[in-house]
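structural data only, the sequence is not supplied:
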């Protein structure tokens, strides 16, 4: 009986991993927390949408949506990449004008005097590269160790 239960559990984990591979991190719920502009901390399952600068929190009671103007920062544990990812809401001019609005940025790395920030953007490329080399040639991480 223990063997069947163990095999069933392994099967569920594999099927979840295969399902998760078909989704981008921004399309999945992650364990995490949200710190609002008034320093309130909310913990639960977190899902983010950088295109619309909103983050959602799912708890046992409901799903709440927070805009970037109401959030100081949020953190998620990304099971796909295996680590904690931290996002901050910072004033930024999206158009070349002078008007700045709060926008979510992810902290890639930070030092004493500088931080490297990024924004995630999903792009689909349907070009046919020929000779079966498409995925290898289009992958920016190919060949890196």
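Yep, it's here. Quantities reported herein were computed from a predicted structural model and do not represent experimental measurements.

going forward, measure contacts and count neighbours with C-alpha atoms only.
OK.

what's the burial count for residue 28?
14 (other C-alpha atoms under 10 Å).

so what's it closest to, chain neighbours aside?
Leaving aside its sequence neighbours, residue 28 sits nearest to residue 47 (C-alpha to C-alpha, 6 or more residues apart in numbering; 6.1 Å).

so the one you found makes contact with residue 26?
Yes - counting by C-alpha atoms under 8 Å, residue 26 is a contact partner of residue 47 at 6.3 Å.

the two: which is more packed in?
Using other C-alpha under 10 Å as the criterion, residue 47 and residue 26 rank with residue 47 on top: 20 against 17.

got the contact list for the helix or strand encompassing the more buried one?
Assigned by DSSP states H and E, residue 47 belongs to strand 41-49. If you take C-alpha atoms under 8 Å, 6 or more residues apart in numbering as the criterion, strand 41-49 is touched by 26-35, 54-59, 76.

on the three-state scheme, residue 94 is what?
Using DSSP: H, G, I helix; E, B strand; the rest coil, the structure places residue 94 in coil.

next structured bit after the longest helix belonging to the chain?
As assigned by DSSP state H, the longest helix anywhere in the chain is helix 2-21. Downstream of helix 2-21, the next assigned helix or strand under DSSP H and E is strand 30-36.

one more structure, for comparison:
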């Protein structure tokens, strides 16, 4: 519950993040230093320049030419100003069972996309091979978002960017959601679209709970 409160407070500070992405993962996340800070498990806050590794699930912070590396087990969250996307991005360390059907959870970094009740939208970045016109051979590495829903109990489930997956993941108010998607021409395959749908679901759920 403490983590959920931190996420809500952070979202108010950071703002709703609503930009889709597909950028060079190796050349950006792991090699470019970005101004930010790391909040450790003991609540100490370290300020400096940050790099994070998608492959190794770690974050580095450089302070006065000294570089320290942290894994999700030693960090509550880290935040940096993204010079490419031009907004603040914040990642939280959240217990997560990486294998389907497993109850064994390990701390993992998730990016906060949208905070709400009953559902919060998260994402993790993975490196994928994509077709590229800039490189000989036509292929390169890129960073791609995988989205997740987290409920108020901290349970996390993957959310595929299809209407069927979104409706199933939210688990209710299907008619209202279908009408909202159709009326507003919401593209469920984009980050912006997912934020709008989850926000709408939360709003009608909370309004009905007040009645």
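Cool, the structure landed. Only a predicted model underlies this, so the values are computations on that prediction, with no experimental measurement involved.

about what we covered before: what residues sit buried inside the strand holding residue 47 of structure 1?
42-48 (16 or more other C-alpha atoms under 10 Å).

could you do stretch 107-117 of structure 1 as well?
Applying 16+ other C-alpha under 10 Å to stretch 107-117 of structure 1 flags no residue as buried.

what does residue 98 of structure 2 align to in structure 1?
Counting by TM-score structural alignment, residue 98 of structure 2 corresponds to residue 94 in structure 1.

what sits against the closest residue to its match other than its chain neighbours?
Excluding its sequence neighbours, the residue lying closest to residue 94 of structure 1 (C-alpha to C-alpha, 6+ apart) is residue 100, at 7.2 Å. By C-alpha under 8 Å, 6+ apart, residue 100 of structure 1 lies in contact with 91-94.

buried residues, the longest helix seen in structure 2. List them.
Longest among the helix segments of structure 2 by residue count, using DSSP H, is helix 191-210. By neighbour count with 16+ other C-alpha under 10 Å, helix 191-210 of structure 2 contains the buried residues 191-202.

next one: it to chain centre, how far?
Helix 191-210 of structure 2 has its C-alpha centroid displaced from the chain centroid by 17 Å (C-alpha atoms, centre = their mean, to the nearest Å).

so which elements touch it?
strand 120-131, helix 174-184 (3 or more C-alpha pairs under 8 Å, 6 or more residues apart in numbering; DSSP states H and E).

can we see that at 10 Å?
Judged by 3 or more C-alpha pairs under 10 Å, 6 or more residues apart in numbering; DSSP states H and E, helix 191-210 of structure 2 is in contact with strand 106-114, strand 120-131, strand 139-150, helix 163-170, helix 174-184.

one step back: give me the common contacts of residue 47 and residue 26 of structure 1.
residue 55 (C-alpha atoms under 10 Å, 6 or more residues apart in numbering).

and the gap between residue 208 of structure 2 and residue 202 of structure 2?
Residue 208 of structure 2 is 10 Å from residue 202 of structure 2, where distance means C-alpha to C-alpha, to the nearest Å.

rewinding a little: against structure 2, where does the next helix or strand after the strand holding residue 47 of structure 1 fall?
Once the chain leaves strand 41-49 of structure 1, the next helix or strand it forms, by DSSP H and E, is strand 54-58. The aligned range for strand 54-58 of structure 1 in structure 2 is 58-62, by TM-score structural alignment.
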